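> Sequence and predicted structure, then a few things I'm wondering about:
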Amino acid sequence: MSLNDEALNYHEHPRPGKIEIVSRKQCDTAYDLSLAYSPGVAEPVRAIQDDKDNAYRYTNKGNLVAVISNGTAVLGLGDTGALASKPVMEGKGILFKKFADIDVYDIEIDLSDPDQFIETVAAIAPTFGGINLEDIKAPECFYIEDTLKKRLNIPVFHDDQHGTAVIVAAGLQNALEIVNKKIDDIKVVFLGAGAAGLSCARLIRHLGVNDIHLVDRKGVLNKSRDDANIYNQEFLSDTKATTLEEIIEDADVFIGLSGANLFPKEYLLKMKRDPIVFALANPDPEITPVEARSVRNDVIMATGRSDYANQVNNVLGFPFLFRGALDARAPQISMNMMLAASEGLAKLTKEEVPQSVLDAYQVKELKFGPDYIIPKPFDPRLKEYVAESVRLAALKEFYGK
């Protein structure tokens, strides 16, 4: 049976779909029923009516996240429509529960108009402790997230933007340490100026990267371009370079968030010593590690694939960002919280890897170095290192604790 057939079988049997609702409370007797529903349920209703914060005491709001999409940018499949995005949203629900013990309702909204989408999400927001936006195309995703963050007092997070950024920032810090380069001295080139590219650029700029260049389908985003959207304006550079081949000259870091095979291996020869390459297009990267090492043996590589070293996997980020945010009851996921998550990931990578992780990946050793700059998703310490770092950052920023 092929992988495609196995995937369909997995989703269909023994019962269709990947998630379900399980009761947290006993409901086996008539008395249980009187507590779970009428007349007992009236008491928490009155308590929440008197004080909305009581919803966190008497309902699952404080541990419930909505994973919401309109299906306009699903994986690498494009605009599949809302309903076809449901398997992905259910999958995110599994990851939230598995890695951070967070409950999820997946919600697919059949609206492509950003304002209508915003109104729908805002109307249902009281149900949830947080909103995870997923697979919404750029540039609408920026407007949707920004508007909802201003309107709601719960965390709103577009994982396609920020989840990748948190892990890239962690891997970049570690890679730079390995090659002994200072973060404020490096030149970084992005191929891809969409949601993930812009968010990654913003986060590494907060880390101290000054020399950042973005390349989109039309070339380098420089100040001679008159077609950049409002979200790209902040990254228009002074360079006269117009192509990837020109701008990659003397770069220290290449970060690809674009498409398969778009970074010719010859371009690696133009980069400085010990180049760092994050080729994150899925399922096929801009350049494979095998191709890269055929021309340079000093390259540090990361991809989005599990069959290569240094996988940039969003499951390292979003479950623990939300875990920390929910535990702190933060009104949003801020830049400081994302930086804290990155720092937690970077720190964890340098710790001795437990045997359970080695067994899960069937390897004898994982040690901080060129082939291990990012932790593995099944590391049981991620909650301690990442979620707790996020929680503490949130408490300090929003509550002065």
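Perfect, I can see it now. Please read all numbers here as calculations on a predicted model, not as lab measurements.

> drop to CA atoms for contacts and neighbour counts, all remaining ones
Will do.

> what's the span of stretch 306-316 from first residue to last?
13 Å (Cα to Cα, to the nearest Å).

> what separates it from the chain centre, distance-wise?
12 Å (Cα atoms, centre = their mean, to the nearest Å).

> Enumerate the positions of it that are buried.
Buried positions in stretch 306-316, judged by neighbour count with 16 or more other Cα atoms under 10 Å: 309-316.

> quick check: longest helix of this structure.
The helix spanning the most residues in the chain, taking DSSP state H as the definition, is helix 159-179.

> My guess is residue 270 contacts residue 249. True?
Yes - counting by Cα atoms under 8 Å, residue 270 touches residue 249, with 5.0 Å between them.

> Any idea how many residues pack against residue 82?
Counted with other Cα atoms under 10 Å, residues neighbouring residue 82 total 22.

> That one reaches residue 110, doesn't it?
Yes - counting by Cα under 8 Å, residue 110 is a contact partner of residue 82 at 5.2 Å.

> who touches both of those two?
70-71 (Cα atoms under 8 Å, 6 or more residues apart in numbering).

> try this one next to it:
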Amino acid sequence: MTRSQIVVSDEEIFAAHLGGKLSTALSSPLDTERALSIAYTPGVAQVSRAIAADHTLAARYTWANQLVAVVSDGSAVLGLGDIGPAASLPVMEGKSALFKAFADLDSIPIVLDTKDPDEIVETLIRLRPTFGAVNLEDISAPRCFEIERRLIEALDCPVMHDDQHGTAIVVLAALLGAAKVVERDMASMRVVVSGAGAAGVACAKILIAAGVTDITLLDTQGILHKDREGLNTHKAEMAACSNPRGLTGGMAEALAGADVFLGLCGGVVPGELIATMAPNAIVFALSNPDPEIHPDEARKYAAVVATGRSDFPNQINNVLAFPGVFRGALDAGARRITERMKVAAAEAIFSVVGDDLSADCIVPSVLDPRVAPAVAQAVAAVSGD
């Protein structure tokens, strides 16, 4: 089953982006001399003096405490790759628009003309008084792991690389739904993750945190295993905590008898390999715009199929996660976005589906207005754990 295809002309797309997709708005009008004297000089000086005397007052009397910095170096944008900071700005503007539309959070897109982790980290440390959280976006692996880790250590505010953790949260939510549809205990499933980059590693980690014990990851050279040579630090770490049966080889060896296929790196997986999976298999073919296997082909062999596209059922999209995650973290005054908060976010997304759960509805629509508030509440509730 497919949804009606949305057809949009190039003219309409470019017209919608003319001048950018964002603007600032006033929280109160400046239409009288009295209003000006309060919002700017001389009244603003009183607020500045108060903050200078007690820096904690900035959280109350500026927007910084509720402002998200959406940061990219343009090195891994969508499926376009390393297109640079200027070309990545429309995507970052779009991300900021989603923050506002779904969680009523203000955000500022910041694109940096450097790929040096030291320079990126130093820049954001210097900018810290301006914002209350950092959403890292479209930064290539493995640099993204180092940059996120260092910023989490250096900044006293929430930091999350959405390409990693937003994807992981929604994948976990979808797997919770799919497992219930096929009446299986998720923890007992054999999961195959195609892609050992940013998203693949994060998805594997959150599934392990949620209780899945049998996960096999593959990169372009085949299955990750502890005896494989030439693995970088992050792949070696995953090889040590995954693949409990010690599989070697490639996709054919990984998929034989597996319960779940999670595609995150493109390429093509033929139907004949999906056919070798266990009965009532689950296929998440998330590469965009071309899934690893067409959903109609996958449904010949799998009980539940999901993609990242909006024109098929079960769209796994990060917008289900990141607005509510940041809203909840900021509302709770959290200094970190923890693994427990991510799992809670996934459980909240799944909970919204409710009685609508079916093979074609394992996650709610990205336009469902209940999602972001449910995620925010769940994240805030466990922020002190």
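Received it, and whenever you're ready, just let me know what you need. Please read these numbers as outputs of a predicted model, since none were measured by experiment.

> Can you give the structural similarity as a TM-score?
The TM-score (TM-score structural alignment, normalised by the length of structure 2) is 0.95; 375 aligned residues with a Cα RMSD of 1.3 Å.

> Could you point out which of the buried residues of stretch 306-316 of structure 1 is nearest to residue 28 of structure 1?
Nearest to residue 28 of structure 1, judged by Cα to Cα, of the buried residues of stretch 306-316 of structure 1 is residue 315 at 36.7 Å.

> That closest one maps to what in structure 2?
Taking TM-score structural alignment for the superposition, residue 315 of structure 1 sits opposite residue 319 in structure 2.

> ditto for residue 76 of structure 1
That one, residue 76 of structure 1, aligns with residue 79 by TM-score structural alignment.

> Not counting residues beside it along the chain, what's closest to that match?
Once flanking residues are discounted, residue 79 of structure 2 sits nearest to residue 288: 7.0 Å by Cα to Cα, 6 or more residues apart in numbering.

> how much space is there between the equivalent of residue 209 of structure 2 over in structure 1 and residue 71 of structure 1?
Residue 209 of structure 2 maps onto residue 206 in structure 1 when the alignment is built from TM-score structural alignment. The gap separating residue 206 of structure 1 from residue 71 of structure 1 is 31 Å, by Cα to Cα.

> From the structure, what's the count of residues near residue 162 of structure 2?
Other residues near residue 162 of structure 2 come to 24 when the count uses other Cα under 10 Å.

> what's the counterpart of it in structure 1?
Match for residue 162 of structure 2 (TM-score structural alignment): residue 159.

> Just to be sure, residue 26 of structure 2 is in a strand?
No - assigned with DSSP: H, G, I helix; E, B strand; the rest coil, residue 26 of structure 2 falls outside any strand and is coil.

> Could you check which residue of structure 1 pairs with it?
Residue 26 of structure 2 maps onto residue 23 in structure 1, by TM-score structural alignment.

> Give me the secondary structure label for residue 345 of structure 2.
Of the three states, residue 345 of structure 2 takes helix under three-state DSSP.

> can you tell me which residue in structure 1 aligns to it?
Taking TM-score structural alignment, residue 345 of structure 2 has residue 341 as its aligned residue in structure 1.

> related to what we said a few turns ago, do you know how far the match of residue 315 of structure 1 is from residue 66 of structure 2?
18 Å.

> Next: residue 346 of structure 2.
Distance, residue 346 of structure 2 to residue 66 of structure 2, using Cα to Cα: 23 Å.

> if you count what's nearby, which of those two comes out ahead?
Taking neighbours as other Cα under 10 Å, residue 346 of structure 2 and residue 66 compare with residue 346 leading, 30 against 21.

> Tell me who's in contact with the more buried one.
Contacts of residue 346 of structure 2 by Cα under 8 Å, 6+ apart are 169-170, 172-173, 321, 375.

> Can you show me the helices along the stretch 101-250 of structure 1?
Applying DSSP state H, counting those that start in this stretch to the stretch 101-250 of structure 1 gives helices spanning 114-124, 140-151, 159-179, 195-207, 244-247.

> Where does the helix or strand that comes right after the shortest one end up in structure 2?
Per DSSP states H and E, helix 244-247 of structure 1 leads on to strand 253-256 as the next helix or strand towards the C-terminus. Residue correspondence for strand 253-256 of structure 1 in structure 2, counting by TM-score structural alignment: residues 260-263.

> after superposition, how close is the matching stretch to structure 1?
After superposition onto structure 1, stretch 260-263 of structure 2 sits on average 0.3 Å from its aligned residues (mean Cα distance after the TM-score superposition for structure 1).

> on that earlier part again, between residue 206 and residue 71 of structure 1, which one's more packed in?
Taking other Cα under 10 Å, residue 206 of structure 1 and residue 71 do not tie; residue 71 has more neighbours (28 against 14).

> does the more buried one count as helix, strand or coil?
Quick answer, by three-state DSSP: residue 71 of structure 1 is coil.

> Would you quantify the distance from it to residue 244 of structure 1?
Residue 71 of structure 1 is 30 Å from residue 244 of structure 1, by Cα to Cα.

> Then residue 282 of structure 1?
On the measure of Cα to Cα, residue 282 of structure 1 and residue 244 of structure 1 end up 20 Å apart.

> ok, now which ones touch residue 101 of structure 1?
Applying Cα under 8 Å, 6+ apart, no residues qualify as near residue 101 of structure 1.

> at 10 Å what do you get?
The neighbourhood of residue 101 of structure 1, defined by Cα atoms under 10 Å, 6 or more residues apart in numbering, consists of 63-64, 94-95, 319-320, 323.
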